[in-house]
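Undergrad: Pasted the sequence and its predicted model underneath.
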Amino acid sequence: MKNQFLEAGQIVNTHGIQGEVKIVPWCDSPEFLCQFDTLYLDGKPVRVRSARIHKGNVLAFLEGVSDVNAAMAVKGKTVFIDRTGVELPDGRHFIADLMGLEVIDDATGEKLGVVADVLTPPAHEVYVVKGAHEYMIPAVDEFLVKTDVEAGYIRVRLIEGMRTDV
């Protein structure tokens, strides 16, 4: 079951004295996070009065946070987004939806394990698969045969060196 609300970043500091907060985005880009008019803190909706990108982070004025003391009160909180209405490009998935998916070797049909982590280095994501062995599989078309989040699996094409516990 897909969660309606997804972790999207963390408020790490204040910015200035008027209540602006600095959010480190956990999504593909700060631009993606800036598109939301409402974020969720502690399960409650908070309207975004304005948001801008600054050095790879998001600086935002949130409704109800009008001074530095109010901003300090939300420091350290996780920011959530509502997936409803978010359109991802074809072939893209929320990382939260990939976690726990069963990974199957397309050539043999062998169940390799489940997605235990998704690394996000600059070039492309890497799926960390844990089962009887551990694999690191780059999330590129060459190795991903089919991803079916609804059915709960990813079919992959393995090459030598993907197994990391040898």
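TA: Sure, I can see it.
Undergrad: Going by C-alpha atoms from here, please, whenever you check contacts or count neighbours.
TA: OK.
Undergrad: tell me the helices in this protein, going along the chain?
TA: 30-34, 68-74, 95-98 (DSSP state H).
Undergrad: Show me what the shortest one is in contact with.
TA: To tie it back to what came earlier, the one meant is helix 95-98. Contact partners of helix 95-98, identified using C-alpha atoms under 8 Å, 6 or more residues apart in numbering, comprise 2, 6, 115, 118, 149.
Undergrad: same thing but at 10 Å, please
TA: Residues outside helix 95-98 that contact it (C-alpha atoms under 10 Å, 6 or more residues apart in numbering): 1-3, 6-7, 26-28, 114-120, 125, 127, 147-150, 152-154.
Undergrad: Could you pull up the residues touching the residue nearest to residue 69 when sequence neighbours are not counted?
TA: Distances taken as C-alpha to C-alpha, 6 or more residues apart in numbering put residue 19 closest to residue 69, at 7.5 Å, once the chain neighbours are dropped. The contact partners of residue 19, taken as C-alpha under 10 Å, 6+ apart, are 60-72.
Undergrad: Residue 36 and residue 51 touch, don't they?
TA: Yes. Using C-alpha atoms under 10 Å, residue 36 is in contact with residue 51, at 9.0 Å.
Undergrad: Looking at these two, which has the bigger crowd around it?
TA: Comparing residue 36 with residue 51 by other C-alpha atoms under 10 Å, the one with more neighbours is residue 51, at 22 against 15.
Undergrad: Put this next to the first one:
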Amino acid sequence: MEQMFTIGKIVNTHGVKGEVRVLPSTDDVKRFGKLKEIIVQNRTEITKEIETVRYHKNFVLLKFKGIDTMDEAELLKNSTLKINRKDALPLKEDEYYQCDLYGIQVITEEGRDLGELTDILVTGSNDVYVVQSAQKEILIPAIKQCILKVDIANRQMIVHLLEGLEDLS
């Protein structure tokens, strides 16, 4: 299980006082306001204390303690922002961190092994899980009618294939 989650990427500086412009990769951008520090990963990993958080259009503007000029902020450009799992937003019932689903074995309710979850397609209405076996790729909608049980600890997902999906497997 991943112990660190990526929640954004520094794409540029903002202004002359050391702020950076972050493209968030988290469902809840307001979560940046709840953080006191964040891990900045480029060639190395360093923990930075967050001084201020502002929101501008689709970006998050962060000011780190000790970064006070545009030149200092420029050195952080293209860095990935990560948090520890313990700092992640809590999950509701039947919710999972996407990184925990990759590589999980997908099995039908009858016990037939469909393969491994290799990708998650984010659509407007619901996610779609891409399951890859040696023979083919199967797309399974991430809805309660299809996803019966997810066991992260044992790396297993039990699914019900809706009519029409059965023909593809």
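TA: Happy to help now that I have it. Computed from a predicted structure; not experimentally measured.
Undergrad: Quantify their similarity with the TM-score.
TA: Between these two chains, after superposing, the TM-score reads 0.87 (TM-score structural alignment, normalised by the length of structure 1); 164 aligned residues with a C-alpha RMSD of 2.2 Å.
Undergrad: hey, which of the helices of structure 1 is tucked in deepest?
TA: helix 30-34 (a mean of 19; mean count of other C-alpha atoms under 10 Å).
Undergrad: what about it, distance to the chain center?
TA: How far helix 30-34 of structure 1 lies from its chain's middle: 12 Å, per C-alpha atoms, centre = their mean, to the nearest Å.
Undergrad: Counterpart of residue 59 of structure 2 over in structure 1?
TA: Using TM-score structural alignment, the equivalent of residue 59 of structure 2 in structure 1 is residue 57.
Undergrad: which residues does that match contact?
TA: For residue 57 of structure 1, the contacting residues are 9, 11-12, 22-26, 29-31, 33-34, by C-alpha under 10 Å, 6+ apart.
Undergrad: just residue 108 of structure 2 next, same as before
TA: Taking C-alpha under 10 Å, 6+ apart as the test, what residue 108 of structure 2 contacts is 114, 146, 147, 148, 157, 158, 159, 160, 161, 166.
Undergrad: check contacts around the spatially closest residue to the second one that is not a sequence neighbour.
TA: Spatially, and ignoring its direct neighbours in sequence, residue 146 of structure 2 is nearest to residue 160 (4.6 Å; C-alpha to C-alpha, 6+ apart). By C-alpha under 10 Å, 6+ apart, residue 160 of structure 2 lies in contact with 107, 108, 109, 110, 140, 144, 145, 146, 147, 148, 149, 166.
Undergrad: one more time with 7 Å
TA: Neighbouring residues of residue 160 of structure 2 by C-alpha atoms under 7 Å, 6 or more residues apart in numbering: 108, 109, 145, 146, 147, 148.
Undergrad: which of those has the most neighbours?
TA: Neighbour count (other C-alpha under 10 Å) singles out residue 147 as the most crowded of the contacts of residue 160 of structure 2, with 20 neighbours.
Undergrad: Counterpart of it over in structure 1?
TA: Aligned against structure 1 by TM-score structural alignment, residue 147 of structure 2 finds its counterpart in residue 144.
Undergrad: Contact partners for that match?
TA: Residue 144 of structure 1 neighbours (C-alpha under 7 Å, 6+ apart): 155, 156, 157.
Undergrad: same deal with residue 24 of structure 1?
TA: 9, 10, 11, 12, 57, 58.
Undergrad: Tell me which stretches of structure 2 form strands.
TA: Along structure 2, counting by DSSP state E, strands occupy 4-14, 19-24, 37-41, 45-56, 59-64, 80-84, 105-108, 113-121, 128-132, 137-141, 147-151, 156-159.
Undergrad: wait, which of those is closest to residue 97 of structure 2?
TA: strand 4-14 (9.1 Å; C-alpha to C-alpha).
Undergrad: Cheers, nothing more for now.
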